[in-house]
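Visitor: Predicted model and sequence below, questions to follow.
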Amino acid sequence: MRYGKLAEAQAHFNLTERAFRKLCNRTLKFDDITEKDCVLNVDQKGVDMKIGLDIASLAYKHQVNQIVLISGDSNFVLAAKLARREGMDFILDPLGAPIKPDLFEHIDGLNTCDSKYRNTTFKK
């Protein structure tokens, strides 16, 4: 598990979908919006880079035989490709999220640890 830095300068509040619909339907007035109608949106920065470096390090040092990446982010295409080129078995667990073809091309298997997505398990 890797933690990034919170991009506090980019943090912002968004309306919930329910509040937005009410505003559009005019069943909620702008002046009546409360804290419950908003959600804080803060992104982490640098996590993908840290995980990619970890994968590269493990691959080059041949410290493991298999990596299971819990993500569906296509930012990991190059890391998956590198790991496989170094002889590692690269398994992806996107937790039910769709994955792009360019990432799918560079994995050895697709599996999930979340029981509600278990029926999607297969090996390429």
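Guide: Received the coordinates, thanks. The shown structure was predicted, so the numbers you read here are calculated from the model rather than taken from an experiment.
Visitor: C-alpha only now, for contacts and for neighbours.
Guide: OK.
Visitor: Against residue 53, how distant is the most centrally placed residue in the chain?
Guide: Residue closest to the average C-alpha location in the chain (CA atoms, centre = their mean): residue 71, at 4.3 Å. Separation of residue 71 from residue 53 (CA to CA, to the nearest Å): 15 Å.
Visitor: how about the helices in the protein?
Guide: Remark: helices assigned in the chain by DSSP state H are 17-25, 47-61, 77-85, 101-104.
Visitor: Does anything pack onto the third one? Which helices or strands?
Guide: If contacts are counted by 3 or more CA pairs under 8 Å, 6 or more residues apart in numbering; DSSP states H and E, helix 77-85 sits against helix 47-61, strand 89-92, helix 101-104.
Visitor: Contacts for it next, please.
Guide: Defining contact as CA atoms under 8 Å, 6 or more residues apart in numbering, one finds that helix 77-85 is touched by 52, 53, 55, 56, 59, 89, 90, 102, 103, 106, 107.
Visitor: Dump those residues into TSV; add distance to residue 65 and neighbour count as well.
Guide: Listed next are the contacts of helix 77-85 as TSV, based on distance: CA to CA, whole Å; neighbours: other CA atoms under 10 Å:
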residue	distance to residue 65	neighbour count
52	16	19
53	17	13
55	12	20
56	13	19
59	9	23
89	6	17
90	9	22
102	23	13
103	20	19
106	16	21
107	14	21
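Visitor: Quick check: which of the helices of the chain is nearest to residue 38?
Guide: Nearest to residue 38, of all the helices of the chain, is helix 17-25, at 7.9 Å by CA to CA.
Visitor: A further structure is provided below for comparison with the first:
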Amino acid sequence: MSKTAILVDGGFYRKRASHLWGKHSPEETADGLVHYCYRHLKERHATHDLYRIFYYDCPPISKKMYHPLLGKTIDLGQHEQFKWMNDFLSELKQRRKVALRLGVLDDSNSVYTLKYDAIKKLCSGSLSRDDLKESDFVPTITQKGVDMKIGIDIASLAYKKQVEQIVLIAGDSDFVPAAKLARREGVDIVLDSLDQPVKENLFEHIDGKRSCGNPYTIKSRKDMNAYKL
């Protein structure tokens, strides 16, 4: 039975999962993520043994940021998302076979920016400055170290021959160089973009692409407790 490592780009997964399956509590989200990953171990022609689930993300920041529309400072540490994210990471730590790889958020260059849809409407004239709402703005905070950690882990797993297969849950082509290296070392690279279209140049550097469906079905919920410590 071949060993499989599953690498999850956390920022991508959280955003995409919320879009596909709705919002859930930190505990439910952690359960859903792990259960979703375990589905990758069973294919039509083979069953794989899990080496580990590597989850890459950043802890939330508690910075106070100036909101240009409201004209006041917003304390992100008091925001509901701050508590949710901390609780979610804490829940993942309690799941079997899950390793957290945490980067940092660049709080020195974080600002509130207009959402893309609001910018389009402003430029087309269908939205005026007086029509702007607080929800039209979003904190823009850059991750640091996450992509590098993913690339290093892919290379390490391949060079040390620790796994025969790597499943990468991500949505972009930033990891093509690492994927190419792993394939040259004989590792089977499977991409899961959660049914999101990917760039054509990525297909030539992977061995397969698959997604595993909604992990929050009634039948799935019965199996989730098996993954807790």
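Guide: Received it, and whenever you're ready, just let me know what you need. Here the structure is a predicted model, which means the values were calculated and not measured.
Visitor: Can you tell me which of the helices of the first structure is most buried?
Guide: Mean neighbour count (mean count of other CA atoms under 10 Å) peaks for helix 77-85 among those, with a mean of 20.
Visitor: Please check which part of the second structure that helix corresponds to in the alignment.
Guide: Using TM-score structural alignment, the residues of the second structure aligned to helix 77-85 of the first structure are 176-184.
Visitor: Do I have it right that residue 158 of the second structure meets residue 165?
Guide: No. Using CA atoms under 8 Å, residue 158 of the second structure makes no contact with residue 165, being 9.0 Å away.
Visitor: can you list residues touching both of these two?
Guide: Residues touching both residue 158 of the second structure and residue 165 (CA under 8 Å, 6+ apart): residue 187.
Visitor: any idea how far residue 6 of the second structure is from residue 163 of the second structure?
Guide: Per CA to CA, residue 6 of the second structure is found 10 Å from residue 163 of the second structure.
Visitor: What of residue 121 of the second structure?
Guide: 49 Å.
Visitor: One more: residue 16 of the second structure?
Guide: Going from residue 16 of the second structure to residue 163 of the second structure by CA to CA gives 27 Å.
Visitor: And for residue 189 of the second structure?
Guide: Taken as CA to CA, the span from residue 189 of the second structure to residue 163 of the second structure is 11 Å.
Visitor: if we can go back for a sec, so which of the helices of the first structure is nearest residue 4 of the first structure?
Guide: helix 47-61 (4.8 Å).
Visitor: Find me the equivalent region of that closest one in the second structure.
Guide: Taking TM-score structural alignment, helix 47-61 of the first structure hits residues 146-160 over in the second structure.
Visitor: ok, and what's touching that stretch?
Guide: If you take CA under 8 Å, 6+ apart as the criterion, stretch 146-160 of the second structure is touched by 7, 56-58, 101-104, 163, 166, 174-175, 178-179, 181-182, 185-187.
Visitor: Okay, and which of these map to strands?
Guide: Using DSSP state E to define strands, the subset of these located there is 7, 56, 57, 101, 102, 104, 166.
Visitor: Give me the buried entries from those.
Guide: Using 16 or more other CA atoms under 10 Å as the burial test, these include 7, 56, 57, 101, 102, 166 as buried.
Visitor: rewinding a little: how about a markdown table for the helices of the first structure, with distance to residue 123 of the first structure added?
Guide: Shown next, in a markdown table, are those (distance: least, CA to CA, whole Å):
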| stretch | distance to residue 123 of the first structure |
| --- | --- |
| helix 17-25 | 37 |
| helix 47-61 | 21 |
| helix 77-85 | 15 |
| helix 101-104 | 12 |
